[in-house]
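Enquirer: Below is the sequence, then the predicted model.
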Amino acid sequence: MTWSPGPVVTRRRLGGELKRLREGLNYKLEDVARSLDCSPSKISRLENGKGVPRWRDVRDMLDVYRVPDGEERERLLEWARTGRARTWWSDYADVLAPDMALYVEYEWDAARIDAYEAHIVHGLLQTRDYARGALRSFWGRTLGPTQIERLVEVRIRRQDALKEDHGLTFRCVLDESTLYRVVDSADVLAGQVEHLIRIAEAEHVDIRVLPFSAGLVPASRESFSKLQFSAGIEHGLVYVERPIAGEFLAGRDDIAVHDTRMAALVEASLPEDQSVPLMKRALRRIGDA
């Protein structure tokens, strides 16, 4: 499998190179802004990967930094083009909350994700019916059927990241309760568990269950995802689910804490070859209920 950076990571890589070039000449943000007749905040946003780069702006910055024609200049200008690429999730801006839209961007660009889900099956692993039931439960009072259905479409399209040629490696620890918590109906839950059993066969997907027998594991208090990137975001990011809006953590200490949490969850969970039989037992119990 091969991983290639998308717009988000490319912007970060481009921004890092532009900052390196500026600092190499001992230029301040104000110096560059004055040369380009723009605000220092615009330059700062580009360097932090938060602004959508315009090819012309990057070209002019490279002129200010005296980067000659050649391989380096062409590479940076190509990154400017890639960083402006339209993404499929842009079509869902009317229903995606800002924090989730940003998460989808990072998820799509990630080379590896390690996740823990305490209450429901992770979005990358959900069936269409399960996703619809979960979204109705959470947002049915504030969103109409059409909006719910568009969010279901987002959730299913996100799963293209699990296609082998996309290059994502995904490991997810699911609390055993997720195998029994009815979402929409017992039939929908059964279909979801069957899907988990099937997708666990993929070599780049590792699904583990944190069993009831593990007891109270301190690391299992809240769901989170650790996203790692092959380039552009050196230490990765952590996304923690919150009741109102999710939170992104990028500090080294925060990353280290969640790395420790994930290690503890993996140690307490069953390996996949033991988790799949547990899923099959859950499926039989759902059928007997």
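Expert: Cool, got the structure.
Enquirer: all contacts plus neighbour counts: C-alpha atoms, from now on.
Expert: Noted.
Enquirer: Nearest residue to the middle of the protein?
Expert: The geometric centre of the chain, computed from its C-alpha atoms, lies nearest to Glu107 (C-alpha atoms, centre = their mean), at 2.2 Å.
Enquirer: so is it in a helix, a strand, or just coil?
Expert: Counting by DSSP: H, G, I helix; E, B strand; the rest coil, the backbone at Glu107 sits in helix.
Enquirer: so who does the residue nearest to it when sequence neighbours are not counted touch?
Expert: Closest residue in space to Glu107, ignoring its immediate chain neighbours: Leu227 at 7.1 Å, by C-alpha to C-alpha, 6 or more residues apart in numbering. Each residue near Leu227 by C-alpha atoms under 8 Å, 6 or more residues apart in numbering is listed here: Tyr106, Glu107, Ala110, Ala111, Arg112, Ile113, Asp114, Gly236, Leu237, Val238, Tyr239.
Enquirer: So which bits of the host helix or strand of Leu227 are buried?
Expert: Assessed by DSSP states H and E, Leu227 sits inside strand 224-228. Neighbour-count burial for strand 224-228 flags Phe224, Ser225, Lys226, Leu227, Gln228 (criterion: 16 or more other C-alpha atoms under 10 Å).
Enquirer: Adding secondary structure and distance to Val193, write the contacts of Leu227 out as TSV.
Expert: Output for the contacts of Leu227, formatted as TSV (DSSP: H, G, I helix; E, B strand; the rest coil; distance: C-alpha to C-alpha, whole Å):
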residue	secondary structure	distance to Val193
Tyr106	helix	27
Glu107	helix	23
Ala110	coil	25
Ala111	coil	26
Arg112	strand	23
Ile113	strand	21
Asp114	strand	20
Gly236	coil	30
Leu237	strand	29
Val238	strand	26
Tyr239	strand	25
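Enquirer: what about versus this one:
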Amino acid sequence: MAAEHQAPSILGFPHRPEWGPAAHRKALAGHLRRCRDHAGLAPRQAARCIDASESTISRMENGLATMKPTEVERLLDLYGVIEHAERQRIAALVHEAAKPEAWQEHSQTAPAALRPLLAMEPAARRIISYEPQLVPGWLQTEEYAKIVVRAVHPTWSPQQVAERVALRTQRIEMLRRASNPPVLLAVMDSEVFRRRVGTPGTMYRQIRHLLTLHEELRYQLHLQIAPLSVGAAGAIGHPIVHMRFFASEYLPDMVYLEQYEGAVYREKPSESERYQAILNNLCGVASPPDQTRSLLEEGLAAWAALAQEPP
């Protein structure tokens, strides 16, 4: 049978709880769409099968709706998916996709624009981050994060601030997990280390924290610093995160573009490839990774003098 006539398979996407519900839901959504296409059925026919609307099918096939096991089983019957192994794997993915997202514990303070990033980053194989203004959220100390959150949300209660800080600082734990942790390549503008956030002591402790992480997570965390001399390559002006996933044939690359009051996501291959090229160029002109420690130590010494701390 020609490859183009072979039934789509989900067996290449493993059941990995540490990747989070969103990754399982997105992989399953794409698979259901491919199964429907392979069966030669229109969305309205699938909708009729489960007594739903075409918009419900669209949401299911884009990973935006909760999938009920009985509905998925009826769709699989309609699409002619009869292989036991396929249906077992799909059932496992449906079960995983229904679990709460990690950010839901902090749903009152987790910004809606950030939730897709928070939901998908545990499934990332490689994350590239560019930050022109602040230390990236994964790498912030609680002290630094509290000041940043308070600056953006001056009317929040101490409890709300604490919840957002906890959500932000716990993200680093995915780099410490035992099973296939992501690799994070974080590029920061050199001005991040000159821009005072809090007291000189706050900056001193933040840079010391980066040095500790740089040593502790040497295989999972790679830091680069982009000096002003990079010119136009570093004149992006807003944070960018590019994620590539495990089982990438089921999960397309995702790009997160942060804005002051929201975010934009890009998943079309042409768009994600364009931002990949921008970040690759920036990594190429930033200071090499083997210079990062000495640059951080220079920043630490400068803030130590102001904070009257030992360098």
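Expert: The structure has been received and is ready for your questions. Every value quoted in this text rests on a predicted model; they were computed, and no experiment measured them.
Enquirer: Give the aligned equivalent of the residue nearest to Glu107 of structure 1 in structure 2.
Expert: Counting by TM-score structural alignment, Leu227 of structure 1 corresponds to Met243 in structure 2.
Enquirer: and the gap between that match and Thr292 of structure 2?
Expert: 22 Å (C-alpha to C-alpha, to the nearest Å).
Enquirer: wouldn't Leu270 of structure 1 be in contact with Arg208 here?
Expert: Yes - with contacts counted by C-alpha atoms under 8 Å, Leu270 of structure 1 reaches Arg208, the gap being 5.7 Å.
Enquirer: higher neighbour count, those two?
Expert: Neighbours were counted for Leu270 of structure 1 and for Arg208 using other C-alpha atoms under 10 Å; Arg208 has more, 27 against 19.
Enquirer: Please confirm that that one is located within a strand.
Expert: Yes - secondary structure of Arg208 of structure 1 (three-state DSSP): part of a strand.
Enquirer: Surely it is in contact with Pro271?
Expert: Yes - if you go by C-alpha under 8 Å, Arg208 of structure 1 and Pro271 touch, sitting 5.7 Å apart.
Enquirer: Val240 of structure 1: neighbouring residues, count only.
Expert: 18.
Enquirer: do Lys19 of structure 1 as well
Expert: 18.
Enquirer: Let me see the contact set for the aligned partner of it in structure 2.
Expert: Using TM-score structural alignment, the equivalent of Lys19 of structure 1 in structure 2 is Arg33. Contacts here follow C-alpha under 8 Å, 6+ apart; on that basis Arg33 of structure 2 touches Glu61.
Enquirer: Wasn't Arg33 of structure 2 part of a helix?
Expert: Yes - counting by three-state DSSP, Arg33 of structure 2 falls inside a helix.
Enquirer: And it, how far from Ser107 of structure 2?
Expert: Relative to Ser107 of structure 2, and taking C-alpha to C-alpha, Arg33 of structure 2 is found at 30 Å.
Enquirer: circling back: so which of the contacts of Leu227 of structure 1 is the most crowded?
Expert: Ala110 (30 neighbours).
Enquirer: quick one: contacts for the equivalent of Glu176 of structure 1 over in structure 2?
Expert: With TM-score structural alignment as the criterion, Glu176 of structure 1 lines up with Ser190 in structure 2. Shown in contact with Ser190 of structure 2 (C-alpha under 8 Å, 6+ apart): Ile225, Ala226, Pro227, Leu228.
Enquirer: Let's see that with 6 Å instead.
Expert: Ile225, Ala226, Pro227 (C-alpha atoms under 6 Å, 6 or more residues apart in numbering).
Enquirer: nearest residue to it other than its sequence neighbours?
Expert: Looking at Ser190 of structure 2 with C-alpha to C-alpha, 6+ apart, the closest residue is Pro227, at 5.0 Å.
Enquirer: Would you mind finding the match for Asp253 of structure 2 in structure 1?
Expert: If you follow Asp253 of structure 2 across to structure 1 using TM-score structural alignment, you land on Gly236.
Enquirer: give the contact list for its match.
Expert: Leu227, Gln228.
Enquirer: mind running it again at 8 Å?
Expert: Counting by C-alpha under 8 Å, 6+ apart, Gly236 of structure 1 touches Lys226, Leu227, Gln228, Phe229, Ala250, Ile255.
Enquirer: Please apply the same query to Gln126 of structure 1.
Expert: Counted by C-alpha under 8 Å, 6+ apart, Gln126 of structure 1 has contacts Arg155, Ile156, Gln192, His195.
Enquirer: if we can go back for a sec, what remains of the contacts of Leu227 of structure 1 once you look at structure 2?
Expert: Shared with structure 2 under both residues aligned by TM-score structural alignment, their matches' C-alpha atoms under 8 Å, the contacts from the contacts of Leu227 of structure 1 are Glu107, Ala110, Ala111, Arg112, Ile113, Asp114, Gly236, Leu237, Val238.
Enquirer: and Leu174 of structure 1, that one's in a helix?
Expert: No - under three-state DSSP, Leu174 of structure 1 falls outside any helix and is assigned strand.
Enquirer: My guess is it contacts Tyr116. True?
Expert: Yes - Leu174 of structure 1 lies in contact with Tyr116 (C-alpha under 8 Å); the separation is 6.0 Å.
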